[in-house]
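>>> here's a sequence, model it:
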Amino acid sequence: MTPHPPLTPFPWHDCLLLIALIAFNGLFAMSELAIISSRRPKLEAMAKTRKGASAALALSAHPGRFLSTMQVGITGISTLAGAVSGETLGGPIGERLAAMDVPNAMAWGFTVAIVVTTYFSLIAGELVPKQIALKAPEQIAAFTAIPVLWLSRLTAPAVWLLDKSSALVFHLAGMTREAHNQVTAEEVRLTITEAFQAGVIEENERQIISGVIRLADRPVREIMTPRTEVGWLDMEADIPTLSKNLASMPHSRMPVAIGSVDNIIGVVHSRDIVRVLMRGEKLDIKRLMRPAPIVPDQTTVMAALDSLRLAEVPLGLVHDEYGHFEGVVAPADLLAAMSGHFVSDVEGRNDPSIIEDKEGHYILSGSLSADQMADKLGFELDEDRDYATVAGFALSVLRHLPKIGEYFTSNGWLFEILDITGHKIEKVGVSKADGENREEN
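Here you go, the predicted model:
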């Protein structure tokens, strides 16, 4: 057997150089993903105390130049790493394989060097750094942004060339490089749902936040107390009648009208009336009245809230486009629409808006918000709908005033009219529709 020639010393210093290159590659990969994933509001808050956050904001403001800088760094390091692994490690590894009588030892040596280098480059130079970046993007972006900014200045000519070249490609393709960072309401709702599922927020918090988003652009007529349910005082009534009506009012602020609820002239606070009666003074409702703001029925909920904040009396009189009185809106209506009615505000206290049995069947009040119904049953309503309650939803589907026992299916649910008073739908039963249910009306 021919003796093997003596082995050349293994280039451990080149191994250290390769490890350093992989580490730098990981730093670039981590910095790139961290800056891209960082939330701008959080970086702006950190920028007050950390220069690195300001540098990260400067980089993210020009994504084309930033990505070009990162590509220059990563490509340069990858090229050096490939050269080191192939030229300086392939030969020594091949010699040692040849000493073990491995066929094609030199070819295998280069293969082993490239495979091992690629493996560690993927793990230590890409995957692990990027996973770290996703865990704390803003902190890592602030830590690495200043060195990246220096690199951007050092490699300015190459960065400029790459940036302009990519801009030219976008132009030829008829595309724009400007990012559209608009957040839709649906994305916010999905984020809230994810936060709830992750245990970050509680169910009642989710309902309130979702309620605010849902109601922001909805018309005020969807949350108002309708005309037929408005309690009011007749200014022409005598003291015994006023006292009786006052005792039956569910709210402290009451509309005052002359003869009819359609002729409201102001609002009076119950405590002002009680104060006058306790002093034994003559009750003059007109003197105690205060003007109430007029709110068009298509005003958004948030705009109505602003009007109530600025008004002398936080009770708005809702009118339609023809000037007809439709109902009243108060801060309590806004709160109830977001978080649900309070037990003390529900007439009779034994008539909840939603009743659910063990089999998953529901009895819904006709005056229940259509949005609350949709949330409970798990489906979406049309944004351009012209109804606000469960009763309105039923009428929009049936297209006529139904009779007790009439039914229809919608969104996988069977709805049945359970109770009607006059022309008003009071109760609707809801159960899951299946193949055996009756056909849709």
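
>>> only C-alpha atoms from now on, for both contacts and neighbour counts.
OK.

>>> start and end of stretch 379-392, how far apart?
Across stretch 379-392, the terminal residues are separated by 16 Å (CA to CA, to the nearest Å).

>>> contacting residues around the helix or strand that contains Gly327?
Following DSSP states H and E, the helix or strand that holds Gly327 is strand 325-329. Strand 325-329 is touched from outside by 220-221, 223-228, 230, 262, 297, 315-320, with contacts defined as CA atoms under 8 Å, 6 or more residues apart in numbering.

>>> residue contacts, Lys130?
Applying CA under 8 Å, 6+ apart as the definition, the contact partners of Lys130 turn out to be Gly26, Ala29, Met30, Leu33, Ala34.

>>> a markdown table for those residues, including secondary structure and distance to Lys244?
Putting these into a markdown table (DSSP: H, G, I helix; E, B strand; the rest coil; distance: CA to CA, whole Å) gives the following:
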| residue | secondary structure | distance to Lys244 |
| --- | --- | --- |
| Gly26 | helix | 79 |
| Ala29 | helix | 76 |
| Met30 | helix | 73 |
| Leu33 | helix | 70 |
| Ala34 | helix | 68 |
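
>>> next, the structure of the following sequence, for comparison with the previous one:
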Amino acid sequence: MGFTQQILLIVLLVGISAFFSVSEISVAASRKSRLAVLAESGDEGAARVLALQARPGPFFTLVQIGLNGVAIMGGIVGEGAFSPWLTEFLGPMLPEAYLDSVAFTLSFVLVTSLFILFADLMPKRLSMASPERLASAIAGPMILLIRWLQPLLWLYNGAADLLFRLLGVPTARNDTVTPDEIIAVVEAGAQAGVLAEQEHAMIENVFGLEVRSAPSAMTLRESVVFFTLEESEESIRQKITSRPFNRFPVCDGSIDHVVGYVDAKDLLNRVLAGQSLSMKADAPINPLLALPDSLTLSEVLERLREARDDFAVIINEYALVVGVITLNDIIRALVGDDVEQVQEEQILRRDDNSWLVDGATAAADLMRVLDIDDGGGSEHYETVAGFMMYHLRKIPRRTDRVDFAGYRFEVLDVDNHRIDQLLVSRLDGATGEISGEG
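I've put the predicted structure just below:
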């Protein structure tokens, strides 16, 4: 075989190796969701790639046979093509004792470099850039080769499966998509400009409903406006005038003894009809849904849907009312309005490095504003006051402080063991470790 023919054969082997490299990376890197969309739109190549991904054993066996076989042949042909030429070229410059060794080494380096550059690096980087398009293009030829070489592939693939079973290694691909993976895809879409910032935030909030607890979005006990069965009509009128809500809980003496709720529209109809607003005077009291405070917002939404209602009272493990929640509260958590409201009403920014925070602020909202991770401690508390009690391990007093994740949380005001206000300051050169002082 002449030198020119050997060079052409090497080029052909490099091309074959590049084809297998493109096949391997493009099929492995292709996103199943993207392929499914293309297949539904009539792309036969995408459907073939999905078939290869469903049964990857024969495909990757063929790829490895091709890559290894071509590499061995490339080394044999390359050494035979370049060594004589390099020996002749270097003959006048090197002693004869070293000539063959140097020529062989240079031939090996030259052939290896050709395969690394043109059959490995460039094809694989190209495949990573557009895996679905390239995988769709090579799927047909690869399926044809798999059919032709079925006995050989069955032999190698069967041997590999047998070894995996003996070693107890699972080979089934896990295609389960987690919420974190979906959020990562959404963030990538937002960075690429495919999703608007509002859409990005809303999708993240949808998954946030699964982890946020009911108390993080409810109206706290201290802010609930309720009527008692013994309450005077004048007092009821004053409450409606000062706090014009749509629903008002009705209690027997205290807020912990809820008997139902009244709708503001029903009260208006009674006023227009000249009837008394007193809860004793045959008031239209409706049953009120009671939910435990351990539920997530997603679970609360499901319970409201099942009850066909949009208002519920939240009760803790001691049967005490901790707040009320409405469908609008969950919608605000979904669209993000609650965060803006918290920032305006409960988290007041003093300057670039400090904030005044209401003790009743949901801890998750403050952590989101400060962009810090509470390390999974949120399961032990709901509010910033609970955060302080958890880390201090005592009832907080004025000037007590906690250093956490690069911030200092200092108690400014306490009312009957209840934290009214904190000062949150950014620490310089903080390590993010937790420390408490009292």
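
>>> report the aligned residue range of structure 2 for the strand holding Gly327 of structure 1.
Counterpart in structure 2 of strand 325-329 of structure 1, with TM-score structural alignment as the criterion, is residues 321-325.

>>> quick one: contacts for the spatially most central residue of structure 1?
Per CA atoms, centre = their mean, the C-alpha nearest to the average position across structure 1 is that of Val188, at 1.3 Å. Listed by CA under 8 Å, 6+ apart, the contact set of Val188 of structure 1 is empty.

>>> hang on, it in a helix?
Yes: membership of Val188 of structure 1 in a helix is supported by DSSP: H, G, I helix; E, B strand; the rest coil.

>>> okay, it and Asp14 of structure 1: tell me how far apart.
Applying CA to CA, the value for Val188 of structure 1 to Asp14 of structure 1 is 51 Å.

>>> so where does the corresponding residue of structure 2 for Ile420 of structure 1 fall, helix or strand?
Applying TM-score structural alignment, one finds that Ile420 of structure 1 aligns to Val414 in structure 2. Using DSSP H and E, the secondary-structure element containing Val414 of structure 2 is strand 407-415.

>>> what do you get for Gly266 of structure 1?
Under the criterion of DSSP H and E, Gly266 of structure 1 resides in strand 264-269.

>>> check the mean deviation of that strand from structure 2.
Once the two models are superposed, strand 264-269 of structure 1 sits on average 3.0 Å from its counterpart in structure 2 (mean CA distance after the TM-score superposition for structure 1).

>>> so that strand matches what in structure 2?
Under TM-score structural alignment, the alignment places strand 264-269 of structure 1 onto residues 258-263 of structure 2.

>>> and stretch 310-318 of structure 1, how far from the chain's centre?
30 Å (CA atoms, centre = their mean, to the nearest Å).

>>> who touches that stretch?
221, 224, 253, 267, 290-297, 304, 308, 325-331.

>>> just the buried ones from these?
Restricting the contacts of stretch 310-318 of structure 1 to buried positions leaves 221, 224, 253, 267, 290, 292-297, 304, 308, 325-331, with burial counted as 16 or more other CA atoms under 10 Å.

>>> in structure 2, point out the residues matching stretch 394-411 of structure 1.
Equivalent residues of stretch 394-411 of structure 1 are located at 388-405 in structure 2, counting by TM-score structural alignment.

>>> distance from the chain centre to the matching stretch, please.
Averaging C-alpha coordinates over stretch 388-405 of structure 2 and over its chain gives two centres that are 31 Å apart (CA atoms, centre = their mean).

>>> got it, and stretch 275-291 of structure 1?
The chain centroid and the centroid of stretch 275-291 of structure 1 are separated by 48 Å, computed with CA atoms, centre = their mean.

>>> and Leu414 of structure 1, what does it touch?
Under the criterion of CA under 8 Å, 6+ apart, the contact partners of Leu414 of structure 1 comprise Tyr407, Phe408, Val430, Ser431, Lys432, Ala433, Asn437.

>>> secondary structure of Pro249 of structure 2: a helix, I assume?
No: the assignment for Pro249 of structure 2 (three-state DSSP) gives strand, which keeps it out of a helix.

>>> for it, give its distance to Thr228 of structure 2.
Separation of Pro249 of structure 2 from Thr228 of structure 2 (CA to CA) stands at 8 Å.
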